[in-house]
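Novice: here's a sequence, model it:
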Amino acid sequence: MLAVSAPKPARRRGPASDVTRLLPRPLLVAVIAVLLTVVLGPVLYMVFSSVNSDVSVASGAFFPTELHLDNYLKVWSTVDLGTGLMNSVIICSGVAVVCAFLAVATAYVLVRYEFRGRLTFLRGLLGLQSIPGTLMLLPVFVLFSSIATALGVQIIGTRTAVFITYLTFALPFSTWVMVTYLRGLPKALEEAARIDGASSWRILTQIVIPLSWPGIVVSGIFAFLLGWNDVLFASVLTNPETRTAAVALQVFAASQEGGAVPIYGQMMAASLICAVPVVVLYLVFQRYLIGGLTSGGVK
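Specialist: Now for the predicted structure:
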């Protein structure tokens, strides 16, 4: 009698095998190489230019002909970079923390409670994202000027003006991110806590927030980057004492126009210094970012 062997279970293909199946390996390597070149090319150019001489950079040299590591020291006296970085960290960190926790509280109400106007509010969050920030510059400036005239409190030129502006623009998107995330959390835990007599505030602080850290980190980092990269509003709503790092770089670059040879080395060094906090932020919260961005993708 012939022995019949049991059929082997089929191997499940993962995402990596699917990509390999769709693209031949040589083509996949070529695509990855092109993407890395496009992404890392400008970064490497900035790194090499930051330690190169200004004349060499102006002549188009990619690799440094001689090392000028002192560019990273001179930039602190040439540009008011220390004050700009301090203002950016204070404003953007405050916006990230406040925006993240306001977003999770607002999203919890929108997801777990039924009330009139709920869907209209959710649609409004998406609609606010389609309004260009450039159109809001003049209304925001007029609003702050009117408040200063009516109350006698100067707002323009302070960190408070920039903080309120960034918080207003970041909160709708952060709230929508948290709405999407909270929809994936099981209601059983909240119902069990409510049976045990927990209030809504206790459920929010002791159950929802601890389970929502990936979404909170995503919304907070978005709010942080919105303020860190902004130049338009910060250049109008700040003064030399409260200007952010992005505005300090803009002023520094504008002051070099019309000169014989701009100090490209210090400009690139200052740009890399301003990019360090964002890179560190991504590295520290990378695990939460991946979990927050992929939540809700698989049901």
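Novice: CA only for contacts and neighbour counts going forward, please
Specialist: Will do.
Novice: need the residues that contact stretch 226-234.
Specialist: For stretch 226-234, contacts defined as Cα atoms under 8 Å, 6 or more residues apart in numbering pick out 88, 91-92, 95, 134, 137, 162, 166, 170, 243-247, 250.
Novice: mind doing that once more with 7 Å?
Specialist: S88, C92, L137, V162, Y166, R243, T244, A246, V247 (Cα atoms under 7 Å, 6 or more residues apart in numbering).
Novice: in which helix or strand does the last one reside?
Specialist: Taking DSSP states H and E as the definition, V247 sits inside helix 245-255.
Novice: for that helix, packing partners?
Specialist: If contacts are counted by 3 or more Cα pairs under 7 Å, 6 or more residues apart in numbering; DSSP states H and E, helix 245-255 sits against helix 81-112.
Novice: buried stuff in the very next helix or strand once past the helix it packs on?
Specialist: The C-terminal neighbour of helix 81-112 among helices and strands, as given by DSSP H and E, is helix 118-128. Within helix 118-128, the residues scored as buried using 16 or more other Cα atoms under 10 Å are L122, L125.
Novice: second chain to compare with the first, below:
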Amino acid sequence: MIVTVVLVLMVLVPTAYIVLASLNTDIGVAEGEFWPSSFTLDSYSKIWTTADLGNGLVNSLIVCAFTAVASALLGTITAYVLVRYTFTGRLTILRGLVGLQSIPGTLMLLPVFVLFSSAGNYLGITMVGTRWGLFLAYLTFALPFSTWVMVTYLRGLPRELEEAGRVDGASTLRILFRIIMPLSLPAIVVSAIFAFLLGWNDVLFANVLTRPETHTAAVALSIFGVTQEGGALPVYSQVMAAALVTAAPVVILYLVFQRYLVGGLTAGGVK
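Specialist: Next up, the predicted model:
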């Protein structure tokens, strides 16, 4: 019980400080006030002009939403083939999905950048600095995880449901989209949310593969924080407000899909 309370406090205390600091003035935060002497929402109105947060949020939502949907859809289809069919190289692919999770993303930054730059030079396709180039980069890392999540879940679905569908004359695609996917909704939501978070929290790839017009919210927030260092009056309150605004979509996402997350994460744990 004591350990639980300590762990909860380790999370709540910094969060409470961020919220209170965002409601304080920049001068108050700079002076070390934990509890604001006067509450104000000025920081929430200023961040839209001092930081390029609006454009960053739009870019993040577009890229991360497409990554989440594509990885969940492709991961489900790939997992269905790996679970329900036997072919040469199947075990190698399954083992490769696990092995890919152990490769740090930082090691892939330079190869991905060189590959995308080469595509622009040799194929005439502009990828560096575009939203869809960043989307492909995120999909590369999100798809193996999404596929493995779906493989674990689909192994627990009874084959009798598919056999009943085939008896009724349903094709493979009809079974996949009308039977498998509705039953796998909790796992699909889990894989989609984790893919969404992969892109939303990323700063490294987004900083290298984008330009100012396509910067994501994480990059805009990091740039805003760095530019305030060494200033006459650090705008700490605005930085805290920008951090909360950036975190809000993820919190809302968790609250909306909470029941699916619980079911998807615990599925396959008991056989």
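Novice: picking up where we left off before, once aligned to structure 2, how far is the helix or strand just after the helix holding V247 of structure 1 on average?
Specialist: Per DSSP H and E, the first helix or strand lying C-terminal to helix 245-255 of structure 1 is helix 264-284. Compared with structure 2 after fitting, helix 264-284 of structure 1 deviates on average by 0.4 Å (mean Cα distance after the TM-score superposition for structure 1).
Novice: thinking again about what came up before, can you check which part of structure 2 the helix holding V247 of structure 1 sits on?
Specialist: Using TM-score structural alignment, the residues of structure 2 aligned to helix 245-255 of structure 1 are 217-227.
Novice: what's the average distance of the matching stretch to structure 1?
Specialist: Superposing on structure 1 and averaging over aligned pairs (mean Cα distance after the TM-score superposition for structure 1), stretch 217-227 of structure 2 comes out at 0.5 Å.
Novice: give me the residues contacting that stretch.
Specialist: 51-53, 56-57, 60, 200-203, 206-207, 239, 242, 246.
Novice: among the contacts of stretch 226-234 of structure 1, who's most crowded?
Specialist: Among the contacts of stretch 226-234 of structure 1, the one with the most neighbours (other Cα atoms under 10 Å) is T244, at 34 neighbours.
Novice: which parts of the stretch 101-250 of structure 1 are strands?
Specialist: Under the criterion DSSP state E, counting those that start in this stretch, strands are not mapped anywhere in the stretch 101-250 of structure 1.
Novice: quick one, helices of it?
Specialist: 118-128, 137-151, 159-182, 188-195, 200-203, 209-211, 213-229, 232-237, 245-255 (DSSP state H, counting those that start in this stretch).
Novice: that older thread, list just the nearest of the contacts of stretch 217-227 of structure 2 to S191 of structure 2.
Specialist: S191 of structure 2 lies nearest to W200 out of these, by Cα to Cα, at 14.2 Å.
Novice: that closest one -> structure 1?
Specialist: Per TM-score structural alignment, W200 of structure 2 is aligned with W228.
Novice: returning to what we had before: closest to D26 of structure 2 out of the contacts of stretch 217-227 of structure 2?
Specialist: V239 (9.4 Å).
Novice: quick one: contacts for that closest one?
Specialist: Applying Cα under 7 Å, 6+ apart, the residues near V239 of structure 2 are G225.
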